[in-house]
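Take a look and give me a structure for this.
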Amino acid sequence: MGTVLVGIALALLSSVAYAAAAVLQERLATLPVRRLAGNLHWWLATALNGVAAVLHLAALRAGPLSLIQALGILTLPMAVPLAAMTARRRVSGSEWNGMAFTLAGLLGLVFLIGSAGNDAALTLTQLITVLVTAAAALVALEGISRILRGSVLWTAAAAGIAFGISSAVSQTITVRLADDGVSAVFTPLVLIAGLGVAVLTVLGLLLTQHSYRNGLGAPLAVSTIANPVAAAVIGIVLLGDRVTGGYPGSALALACAVGAAIGVTMLANASRGGRTRPPVADDSLATAPAEA
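Reported below is the predicted structural model:
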């Protein structure tokens, strides 16, 4: 029981770190990518994301996967009020309702498909297929986002998919290291997987940054949904995982996805309601042109 409590505490700290990072990234969302490298707040947000990821991995080692994954979705109800507080405004009723629907749907999805990962590893062929497919999907989603100007939810979906696939690929690295020891580091499978995780993580950070340019709530909700779904798809298609409950469980998962989609819609509508964006964190870059 004590170990489980440690896992819960670590998961909560991870959600706090992710939420703080998201708020910082939103404050810099109008800056072009080329200016981020010189912004200390961007590096702070990146460090917070890294700390959150480490805490999440530690929590998974201390507590059951279903519980830790469920606690991970608390990032959304932490980040939205925190963003509102930094902007010196109240969280609207639409935002509260949107978060409620999104969290209810996410909670169901986490318990039904969040168990992806049965200590199986991708083969080299499967890994390359996953990375190529991921690249094509990210390019397509970002292309749709650019065609539908002002629609950042496609970019948010791409960010969530990048992080989700990165998590799934990370599992292959950990399984190979556990089975073969340090010698596994120099195998083509682990080298390619490590490179893939690094690239996907950087892309996820940049896509997330770009998705916050019109507000935090809806993009964060979309990326939070896309992350476990992308990882679960890999688990189900390639690693032999199954949705809990068979066909009834699949139907319930679909209902949860619909509920989460309703919540995202509410959050998106709330974002269009004339919210005032907080000032750019670095005044020296406040006059930088907004990224198209």
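
use CA for all of it now, contacts and neighbours both
Noted.

Tell me the buried residues in whichever helix in the chain runs longest?
Using DSSP state H to assign secondary structure, the helix with the most residues in the chain is helix 153-180. For helix 153-180, the neighbour count (16 or more other Cα atoms under 10 Å) marks 153-176 as buried.

next structured bit after it?
Moving toward the C-terminus from helix 153-180, the next helix or strand (DSSP states H and E) is helix 188-211.

Report the angle between that next one and helix 153-180.
If you take axes from the mean of the first three to the mean of the last three Cα atoms, to 10 degrees, helix 188-211 sits at 160 degrees to helix 153-180.

Which residues does helix 188-211 contact?
Helix 188-211 is contacted from outside by 25-26, 28-30, 33, 46, 123-124, 127, 131, 152-153, 155-156, 158-160, 162-163, 165-167, 169-170, 172-173, 176, 184-185, 219, 223, using Cα atoms under 8 Å, 6 or more residues apart in numbering.

Quick check, residue 232 in contact with residue 110.
No - at 9.5 Å, residue 232 does not count as touching residue 110 under the criterion of Cα atoms under 8 Å.

Just give the number of residues close to the nearest residue to residue 151 once chain neighbours are set aside.
Of all residues not flanking residue 151 in the chain, residue 145 sits nearest, at 5.7 Å (Cα to Cα, 6 or more residues apart in numbering). For residue 145, the number of neighbouring residues by other Cα atoms under 10 Å comes to 20.

Report the contact partners of residue 184.
So residue 184 contacts 176, 177, 190 (Cα under 8 Å, 6+ apart).

can you check residue 67 too?
Taking Cα under 8 Å, 6+ apart as the definition, residue 67 has no contacts.

State the distance from it to residue 119.
Separation of residue 67 from residue 119 (Cα to Cα, to the nearest Å) stands at 18 Å.

Okay, angle between the helix or strand harbouring residue 131 and helix 153-180 too, please.
Take DSSP H and E as the rule and residue 131 turns out to sit in helix 124-147. Going by the same axes, to 10 degrees, helix 124-147 is angled at 160 degrees with respect to helix 153-180.

Could you also give me the structure for this second sequence? I'd like to compare it with the first:
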Amino acid sequence: MSSLVVAVPFGVASAIVYGTSIVVQHRTAQKHSEGEGQANAAGLWRLARSPVWWLAIAGDIVGFVLQIIALSAGPVVFIQPLVVLMLPVSLGVSFLMGGHRPRLGDYLGVLGVLGGLGVFLTLVGQPGNGHVPHSRKVAMAVLIVLLVGLVLALLVTGRNRLIRGSMYGLVAGSYFGTLAVMVDAASDRASRAGIHGLLATPRGLVPLLGIVVLGLGATVLTQMSFQVGALGATLPANLATDPLMAVLLGVVLLRERIPLGAGHCCAYIVCLAAVVSGAIRLANPQDVPAPAC
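Next up is the predicted model:
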């Protein structure tokens, strides 16, 4: 049975940890990149030898554990959108680490993210409990998301930073959103059938395998996007696709209920636009007017 009283605090805590970790990862990736916006195995290997990078990855693990607790207690269509809170958090963490002082545009970006998220969660209300789908449906969903994402990532090889950053972020976000659905399905299976039902049956093992594969793919793509350096393209694409994919699969695959009338759907689009606009502003702190002479 879902409990938003438990799920929401853990979801917010997860976003705070992720927001802190993403700042450290991006700075470390930029420090160890070749300076030409190239994402390659050599750059990933240099990252893997950085203790600071591993510290940030440890932060991701902590954030993931908090996310598991949140998704175990609440519906994915309500909890996963909380991930966008990492943007305001990353703004504050970046400033504390010596980044630029937040300006009016940054605060407006925060307002867009928080406003879009708040209205969306209000519209969703109480989605209720979903169900664990058949393992074949889960496997098919994971396979389709993985293959489509791989094809899209390969299609932008050799393109400019903006295009590659946007596509890597989009694919990584779709992987993270699908991963959240797998966590929800696995936790629901464990609560209904125990550890044996999770580890010894296809309905438990398939979501677990999906978590591993999607997690690895999303992590690699995220680090590649950080090497490219186009954070203003990567983060908005990532944080728009992540909750969008989670909500879509939460409704279709897990059968969690949200209002789907024409008015609600239009309002969802407005909320998404507000979050994306805020994300673009927060991910482009350098886009500030030069001081007057």
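
related to what we said a few turns ago, average distance between the longest helix of the first structure and the second structure?
Following the fit onto the second structure, the mean deviation recorded for helix 153-180 of the first structure is 1.5 Å by mean Cα distance after the TM-score superposition for the first structure.

and that helix, which stretch of the second structure?
Aligned using TM-score structural alignment, helix 153-180 of the first structure spans residues 166-193 in the second structure.

Also stretch 118-131 of the first structure?
Using TM-score structural alignment, stretch 118-131 of the first structure pairs with 129-142 in the second structure.

Now find how far off-centre the matching stretch is within its chain.
Remark: stretch 129-142 of the second structure is offset 20 Å from the chain centroid, using Cα atoms, centre = their mean, to the nearest Å.

Please identify the buried residues of stretch 64-71 of the first structure?
Those would be 65, 66, 67, 68, 69, 70, 71, for stretch 64-71 of the first structure by 16+ other Cα under 10 Å.

Determine how far that stretch lies from the middle of the whole chain.
Centre to centre, stretch against its chain (Cα atoms, centre = their mean), the figure for stretch 64-71 of the first structure is 15 Å.

I'd like the distance from stretch 239-246 of the second structure to the chain centre, please.
With Cα atoms, centre = their mean, you get 7 Å for stretch 239-246 of the second structure.

Kindly name the residues of the first structure that line up with it.
Going by TM-score structural alignment, stretch 239-246 of the second structure sits over residues 224-231 in the first structure.

so how far does the matching stretch sit from its counterpart in the second structure?
Average distance, stretch 224-231 of the first structure versus aligned residues of the second structure after superposition (mean Cα distance after the TM-score superposition for the first structure): 1.6 Å.

Can you tell me what sits against that stretch?
Taking Cα under 8 Å, 6+ apart as the rule, stretch 224-231 of the first structure contacts 73, 76, 106, 110, 113-114, 116, 157-165, 167-168, 260.

Aligned counterpart of residue 264 of the second structure in the first structure, please.
Using TM-score structural alignment, residue 264 of the second structure lines up with residue 249 in the first structure.

can you pull the contacts of its match?
Residues in contact with residue 249 of the first structure (Cα under 8 Å, 6+ apart) are 112, 243.

can you give me how far stretch 270-281 of the second structure is from the chain middle?
With Cα atoms, centre = their mean, you get 15 Å for stretch 270-281 of the second structure.

Buried residues of it, list them for me.
Residues of stretch 270-281 of the second structure classed as buried by neighbour count (16+ other Cα under 10 Å): 271, 272, 273, 274, 275, 276, 277, 278, 279, 280, 281.

how deep is the closest residue to the second one other than its chain neighbours tucked in, by neighbour count?
Using Cα to Cα, 6+ apart and skipping residues adjacent in sequence, the residue nearest residue 272 of the second structure is residue 116, 6.5 Å away. Residue 116 of the second structure: 24 surrounding residues under other Cα under 10 Å.

again, but for residue 4 of the second structure
18.

Now that it has come up, it's in contact with residue 72, right?
No - checked against Cα under 8 Å, the pair residue 4 of the second structure and residue 72 is beyond contact range at 10.3 Å.

Now do the shared contacts for those two.
Shared contacts of residue 4 of the second structure and residue 72, defined by Cα under 8 Å, 6+ apart, are not found at any residue.

how far away is residue 11 of the first structure from residue 101 of the first structure?
For residue 11 of the first structure, the distance to residue 101 of the first structure (Cα to Cα) stands at 22 Å.

quick one, which of those two is more surrounded?
Applying other Cα under 10 Å to residue 11 of the first structure and residue 101 shows that residue 11 carries more neighbours, namely 30 against 24.

Could I get the contacting residues of the more buried one?
Counting by Cα under 8 Å, 6+ apart, residue 11 of the first structure makes contact with 55, 56, 59, 68, 71, 72.

so which of these comes closest to residue 239 of the first structure?
The closest of the contacts of residue 11 of the first structure to residue 239 of the first structure turns out to be residue 68 (Cα to Cα; 21.0 Å).

Tell me the secondary structure at the closest one.
For residue 68 of the first structure, the secondary structure call by DSSP: H, G, I helix; E, B strand; the rest coil comes out as helix.

swap in residue 255 of the second structure?
On the three-state scheme (three-state DSSP), residue 255 of the second structure is labelled coil.

Excluding sequence neighbours, find me the nearest residue to it.
Using Cα to Cα, 6+ apart, the nearest residue to residue 255 of the second structure is residue 130, at 5.2 Å.

To what extent is the one you found buried, counted in neighbours?
When counting by other Cα under 10 Å, one arrives at 20 neighbours for residue 130 of the second structure.
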